[in-house]
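Colleague: my questions concern the predicted model and sequence given below.
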Amino acid sequence: MTFFPDAAVPPGRLAVGVVLPSPAVRREQRLPLAEAARHAEQSGLDLVAYRDAPAGEPSPDAAVALAAVAAATERITVVSGAYAPALRPPAQAAQQIASLQYVADGRLVLGVGTDGGPARWAAAGVPYEERVRRTDATLRLLPRLLAGDGGPQPYEQGGPAAGSASSVPMPPVWISGNSRGTVRRAARLGDGWFPALAPPAEVAAGTVHLAELAAVFGRPAPCVVIGATGALGTAADLPTRAELAAGLATAHGAAPERYAQVPVTGGVREAAERLHSYCGAGVSRVVMTFAGGDWRHQVELLAEVRGLVG
């Protein structure tokens, strides 16, 4: 297997990617998941990410969807939005991750999260209050399993788990979340910190804290990846920045001012300036979610933005 790690981004160059469309958008725009991934790759983007659908919306399992995306593409980095390895016995998680590495030819990045609500964790037999500790324990164990370090491994979710027979490189791990606890986990166990919907000043403060903690742990400072949202272009039917900020504030129970600088909107140059403001906050990668418009056209506009910030 050829291995393409999450390549180092040259100084000053922002890698730009996109979250693949939701099931609702795929239905409305008649856009199969694999076709969307190929379109992002052919447009010249650096990353595609897949995340679980909102509660109650039918969607493929993350591992199945990522395998389909990886098989449909050749170059682009494939990112799991918020994979939860602690929902599975470690050997099963290792088997899924190893299989994805093979299918993606080493282009996988493992975005790891601990969200989803108590019901999701209870359904897997994992106490909600144990999710963070078990996630950390699984992350420590995964490199050994992926390296083919056999032998039974103790695990509290079902007895011993056989060691993985795989021998593949551990993919880069991006720890998803905005909290200080997430920053600490990224500094201790991750290769990247993956906050979402945070203004540049907040990301900059988190980046400084991340570097300080990584130094304490004797590790290199992880990269910083921002999850952004917006609608590109100047069409009259697209939501404005103020409308998107108000929607985010309502969804998260915060004042609109909290999200005033978050949405990426407007023409290509305006959007490029907005994304470039994150470079000063230490961000080297941006993954966009589109909040309106034709998804294919939004990708094409984002590729133009990438050309300006690259």
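Modeller: Sure thing, it's come through. Numbering: from 1, shown residues only.
Colleague: make it CA atoms for all contacts and neighbour counts henceforth
Modeller: Fine.
Colleague: name the SS class of the spatially most central residue of the chain, please.
Modeller: With distances taken as CA atoms, centre = their mean, residue 81 lies nearest the centre of the chain, 3.6 Å away. Recorded secondary structure, residue 81: strand (DSSP: H, G, I helix; E, B strand; the rest coil).
Colleague: ok, now how distant is it from residue 61?
Modeller: Computed as CA to CA, to the nearest Å, the residue 81 to residue 61 distance reads 12 Å.
Colleague: what residues are shared contacts of those two?
Modeller: Common neighbours of residue 81 and residue 61, counting by CA atoms under 8 Å, 6 or more residues apart in numbering, are residue 52.
Colleague: strands of the chain, start to end?
Modeller: Along the chain, the segments classed as strands by DSSP state E run 15-19, 47-50, 77-83, 108-112, 173-176, 192-194, 223-232, 264-266, 285-290.
Colleague: count of neighbours near residue 253?
Modeller: Using other CA atoms under 10 Å, residue 253 is surrounded by 9 other residues.
Colleague: and residue 73, how far is that from residue 40?
Modeller: For residue 73 relative to residue 40 (CA to CA), the value is 9 Å.
Colleague: take this one as well and set it beside the first:
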Amino acid sequence: MFVPALTLDPQAAPRETAEAARLAEEFGFASLWTSGHLTGRCPMLDPLTVLATAAATTSRLLLGTATLFPALERLPGLAQRLATVQYLSGGRLLLGCDAGDSAWARWRGGSGDGAAGAAWRAAGVPYEERDARLDMALTDLPALLRGEPGLLDPARPDVALSVPADVPPLFVGGENEAALDRAVRFGDHWFPALASPDWLAGAVAGLRERAAAAGRAVPGVAVAQPFALGGDGAFPGTPADAAALARVYGFPEERVTGAVVRGGPRQAAERLAEFAAAGADHIVLSTYDSDWRKQYELLAEAVALLD
């Protein structure tokens, strides 16, 4: 489940973040996720600060980023922030990340141009270096987090991260060839967004072939889907809405319309089962309804029907 954060209402009370985390845990959801962009079309809080807030009000809920862009970060500072959330949460962090050119990036703020491109320019990072920088980050980050010496300062091989932490499970976002290779090489999970069950089944088959060719274990599969339960469940509400979303993502319209979990709890449960049958072992849902509490409640009813 995605926490509302500030993606729905910039004037939302700050307490809603903590309340959403508590309700997600009370309803029995497995995890809570948040996105993060420095610039873009949605106002957003810092994702790791949001998860630290959620950690303080929960005890069981796993806490995930969907997704971070390590290519934009100074790796030692990012490692410290990740280790802090791991420490405060008792090891409940799930690290979702991608190179910044995925469906996540396009939906939350675009890619290397426009408003989102300002983030790359502000960080002083050429957008064209995103894949190489992410691969380097994923290579070095586990050792940094474990507190292995020699990575913070080459001139001081004895210096290490002052508060080491367990390396969180890695969820690799993105749908292109580089992202799929990265998921096989580094990931515990591959993490695409806005998938229809048919598209997902084909993509998972390709992921398995890729892993077999590389002689590696097949990563798990997590998907992020919008949901709108109760009433007419109208998201996207019209063909024009679906077409607009398809343009944002660069996807076929049928993939967009097939991604939405809608209807009542029973219909939603059937839809979730379709994603599971297509290969998803994690389904992360986000609501566009301002009454997110009601959506959480209806979703909990749907999940109960799966047990």
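Modeller: Received, thanks. A quick note: this is a predicted structure, and the numbers were derived from the prediction, not measured.
Colleague: picking up where we left off before, in TSV: the strands of the first structure, plus distance to residue 136 of the first structure.
Modeller: Compiled in TSV, the strands of the first structure are given as follows (distance: least, CA to CA, whole Å):
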stretch	distance to residue 136 of the first structure
strand 15-19	25
strand 47-50	22
strand 77-83	13
strand 108-112	10
strand 173-176	11
strand 192-194	15
strand 223-232	19
strand 264-266	33
strand 285-290	24
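Colleague: what do we get in the second structure for the residue nearest to the centre of the first structure?
Modeller: Mapped onto the second structure by TM-score structural alignment, residue 81 of the first structure lines up with residue 66.
Colleague: now do residue 97 of the first structure
Modeller: Counting by TM-score structural alignment, the partner of residue 97 of the first structure is residue 82.
Colleague: with adjacent residues omitted, what lies nearest to that match?
Modeller: residue 48 (7.3 Å; CA to CA, 6 or more residues apart in numbering).
Colleague: contacts only, for the residue lying farthest from the centre of the first structure.
Modeller: The outermost residue of the first structure relative to its centre, with distances by CA atoms, centre = their mean, is residue 151 at 31.4 Å. Shown in contact with residue 151 of the first structure (CA under 8 Å, 6+ apart): 162, 163.
Colleague: next: the one 4 residues further on.
Modeller: Shown here is residue 155 of the first structure, whose contacts under the criterion CA under 8 Å, 6+ apart are 89, 90, 161.
Colleague: of those - the most surrounded one?
Modeller: residue 90 (28 neighbours).
Colleague: count of neighbours near residue 130 of the second structure?
Modeller: Using other CA under 10 Å, residue 130 of the second structure is surrounded by 21 other residues.
Colleague: before we move on, the earlier item: name the nearest residue to the residue nearest to the centre of the first structure, ignoring sequence neighbours.
Modeller: residue 51 (4.3 Å).
Colleague: which residue in the second structure lines up with residue 248 of the first structure?
Modeller: Using TM-score structural alignment, residue 248 of the first structure sits opposite residue 245 in the second structure.
Colleague: is it true that that match touches residue 255?
Modeller: No - with contact defined as CA atoms under 8 Å, residue 245 of the second structure does not reach residue 255; the gap is 10.1 Å.
Colleague: excluding its backbone neighbours, what's nearest the match of residue 248 of the first structure?
Modeller: residue 256 (7.0 Å).
Colleague: gap between the counterpart of that neighbour in the first structure and residue 196 of the first structure?
Modeller: Under the alignment (TM-score structural alignment), residue 256 of the second structure pairs with residue 259 in the first structure. Using CA to CA, one obtains 11 Å as the distance from residue 259 of the first structure to residue 196 of the first structure.
Colleague: try residue 185 of the first structure
Modeller: Going from residue 185 of the first structure to residue 196 of the first structure by CA to CA gives 16 Å.
Colleague: so which of these two has more stuff around it?
Modeller: Neighbour tally, residue 185 of the first structure and residue 196, criterion other CA under 10 Å: the higher count belongs to residue 185, 23 against 19.
Colleague: and the more buried one, what pairs with it in the second structure?
Modeller: Residue 185 of the first structure maps onto residue 182 in the second structure, by TM-score structural alignment.
Colleague: isn't its match up against residue 173?
Modeller: No - contact criterion CA under 8 Å: residue 182 of the second structure and residue 173 do not qualify, at 9.1 Å.
Colleague: need the counterpart of residue 230 of the second structure in the first structure.
Modeller: In the first structure, residue 230 of the second structure lands on residue 233 (TM-score structural alignment).
Colleague: count of neighbours near that match?
Modeller: With other CA under 10 Å as criterion, residue 233 of the first structure counts 19.
Colleague: repeat that for the one 5 residues further on.
Modeller: The local packing of residue 238 of the first structure (other CA under 10 Å) involves 18 other residues.
Colleague: spit out the contact partners of it.
Modeller: 231, 232, 292, 293.
Colleague: for the residues you listed, which one is nearest residue 267 of the first structure?
Modeller: When those are compared for distance to residue 267 of the first structure (CA to CA), residue 232 wins out at 6.1 Å.
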